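> Compute the structure for the input listed below.
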Amino acid sequence: MTLYTDQNSLLKALLPYRNSKKIGFIPTMGALHEGHISLINKGLEENNVVVVSIFVNPTQFDNAGDLKKYPRTLEADIALISTLKGTVFIFSPDATDLYQGKVASKHFSFDGLEHEMEGKHRKGHFDGVGTVVSLLLKAVRPDKAYFGEKDFQQLQIVKKLVEIENLPTKIIGCPIVRESNGLAMSSRNKRLSPKQFEAAAIIHETLSEVNQKFKTHSIAQLNALVQQRFSKNNDLELEYFEIANVKTLKTAKHKRKGNNYRAFIAAFAGKVRLIDNKALEE
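Purely as a prediction, here's the structure:
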């Protein structure tokens, strides 16, 4: 495990791995947990070296308070990665080095993917995501990059970004890793009180119930079921629940044969925003 804090040093370290050896990449904002570790291990299985970026990207936060409160645990992250077997480079630049100038988002068009769900509630978020992922992919130039399906909309947008910018990296989606109560692992979980943590189990429980009833219930009935479930929970406030087409991410009002769907939830536990999703089986 080696730490690099600037692009030039990282590029020099990666030179021996170009062409004949494979480079994997896992972009993170730090505060690593078992979900991240599963991505890193997947990368180590499939590549000769894995680069893990640790960078809290300011341009993807629409809330300055959320950016300020985002956990930064670089020393603990390094210690955790150092326990893994395999060659891992940690890339933890400052914003000036990564952006090489003004720290600002570019504007992207992702064929409408950016306007759905998270895009409706977090203005400019996916411009920030697209900007930083583009910068990181161009800095690392990996053969494969690994993203968790917890941020499924982000995963689809990154795939579109690679297509738009004609980048040579293959984007790999990996399964959600969950806490013992079913809550999707997230760096934000560290901000939950014990009571909020237990109450947040309703998110995965609800998604599982929606999946179980997807064959027999209409989308309108499932929407009502979710609203009713959350209305009885005093610890979490539902921001949105949507069943969306997997390819377009557009909200579905009716099930159509031949389409694949996924259920998405965003909810607040106090000021902590949690998201999750689940593939729906017909």
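
> contacts, neighbours, all on C-alpha from now
OK.

> Let me see the ranges of the helices in the stretch 51-200 of the chain.
64-69, 74-81, 95-99, 118-121, 125-140, 152-164, 194-199 (DSSP state H, counting those that start in this stretch).

> this one next, for a side-by-side:
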Amino acid sequence: MSMETSADIAGLRATLDRFRQKGARIGFVPTMGNLHAGHISLIEQSVSRCDFTVASIFVNPLQFGAGEDFDTYPRTLADDQSKLVEAGCNLLFTPSTDQLYPRGLEAHTKVTVPEVTRHHCGAHRPGHFDGVSTIVNVLLNIVQPAVAFFGEKDFQQVAVIRKLVFDLQMPVEIVSGATRREDDGLAMSSRNQYLSAEDRPVAAELYRTLQHIASRIEDGEKNFLQLQTEGLENLSRKGFRTEYLNIVRADTLDVASERDEDIVVLVAARLGQTRLIDNIRIIRSHD
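All right, here's what the predicted structure looks like:
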């Protein structure tokens, strides 16, 4: 099949309006490019659930802090286009920074989502989620999809986007897709390619640590603070510099108690120069 690529907001809107008038259900997958199997699984979900699928590729400067990897973030447009065509995407939107932030980053209206951004990545990357919520708001307003798809590897990001959409009464369904993993369990990420040959096998220990914590909770362990401490110690022994390892409620991302039934363990850690994030969800029943 063919796929249209557009960098023009007005042209994109005109195309989507034509399909909407025919009653088409539009799905949207926003990305920063350098697509892997996790991204493609979201495209495939959209293709299966919607009549017309739009993907976007935009490396958003507003969500990168000083000293982060905005300039070196991998940009692989030609390869991404091939993968999107194969997955059945109908239209790729590739806007420029000037189009999305016509008055510059400093002058642009910012969208802040309170509460759910306080901790975890929000505490370690000041301003990051303002950048995420602002660009997602802009892109959803441009595309106006019926459904938008996001990956669960960025669990806190999905929570932020769900709250954004709920609070601003946006008529879009947010669907999250399960994290795709390498054979050894490492969560797929565009940043994995930063890992050195020596660090790459060690990186899988991040998910193994989460699995161990989840298994202990499922077996009835109630001392979450002890589990966090043991997890941090294990990661440190393996060479990680851990930013956080938190056991939280899945709905609010606040500290979990032993009575909570829907729990997620969130982790962010650096290995060499690479920042990795991951999570594991535990749903328990108290019979």
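
> Now the TM-score, please.
The TM-score (TM-score structural alignment, normalised by the length of the first structure) is 0.94; 278 aligned residues with a CA RMSD of 1.5 Å.

> out of the helices of the stretch 51-200 of the first structure, nearest to Ala220 of the first structure?
helix 118-121 (20.4 Å; CA to CA).

> which residues of the second structure does the closest one align to?
Aligned by TM-score structural alignment, helix 118-121 of the first structure falls on residues 121-124 of the second structure.

> how about the matching stretch: buried residues?
Cys121, Gly122 (16 or more other CA atoms under 10 Å).

> how much distance is there from that stretch to the middle of the chain?
14 Å (CA atoms, centre = their mean, to the nearest Å).

> Average offset of that stretch relative to the first structure?
Stretch 121-124 of the second structure, aligned to the first structure and superposed, deviates on average by 0.5 Å (mean CA distance after the TM-score superposition for the first structure).

> What lies in contact with that stretch?
For stretch 121-124 of the second structure, the external contacting residues (CA atoms under 8 Å, 6 or more residues apart in numbering) are Thr117, His128, Phe129, Gln156, Glu243, Ala268.

> If you rank those residues by neighbours, which is first?
Phe129 (27 neighbours; other CA atoms under 10 Å).

> Can you name the residues that contact it?
Phe129 of the second structure neighbours (CA under 8 Å, 6+ apart): Gln63, Thr112, Val113, Thr117, Gly122, Gln157, Val160.

> now those in JSON lines, with distance to Leu16 of the second structure?
Formatted as JSON lines, the contacts of Phe129 of the second structure follow (distance: CA to CA, whole Å):
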{"residue": "Gln63", "distance to Leu16 of the second structure": "27"}
{"residue": "Thr112", "distance to Leu16 of the second structure": "28"}
{"residue": "Val113", "distance to Leu16 of the second structure": "28"}
{"residue": "Thr117", "distance to Leu16 of the second structure": "32"}
{"residue": "Gly122", "distance to Leu16 of the second structure": "34"}
{"residue": "Gln157", "distance to Leu16 of the second structure": "26"}
{"residue": "Val160", "distance to Leu16 of the second structure": "26"}
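
> Could you dump the helices of the stretch 51-200 of the first structure into JSON lines with distance to Gln221 of the first structure added?
As requested, those are exported to JSON lines (distance: least, CA to CA, whole Å):
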{"stretch": "helix 64-69", "distance to Gln221 of the first structure": "34"}
{"stretch": "helix 74-81", "distance to Gln221 of the first structure": "43"}
{"stretch": "helix 95-99", "distance to Gln221 of the first structure": "46"}
{"stretch": "helix 118-121", "distance to Gln221 of the first structure": "23"}
{"stretch": "helix 125-140", "distance to Gln221 of the first structure": "31"}
{"stretch": "helix 152-164", "distance to Gln221 of the first structure": "24"}
{"stretch": "helix 194-199", "distance to Gln221 of the first structure": "24"}
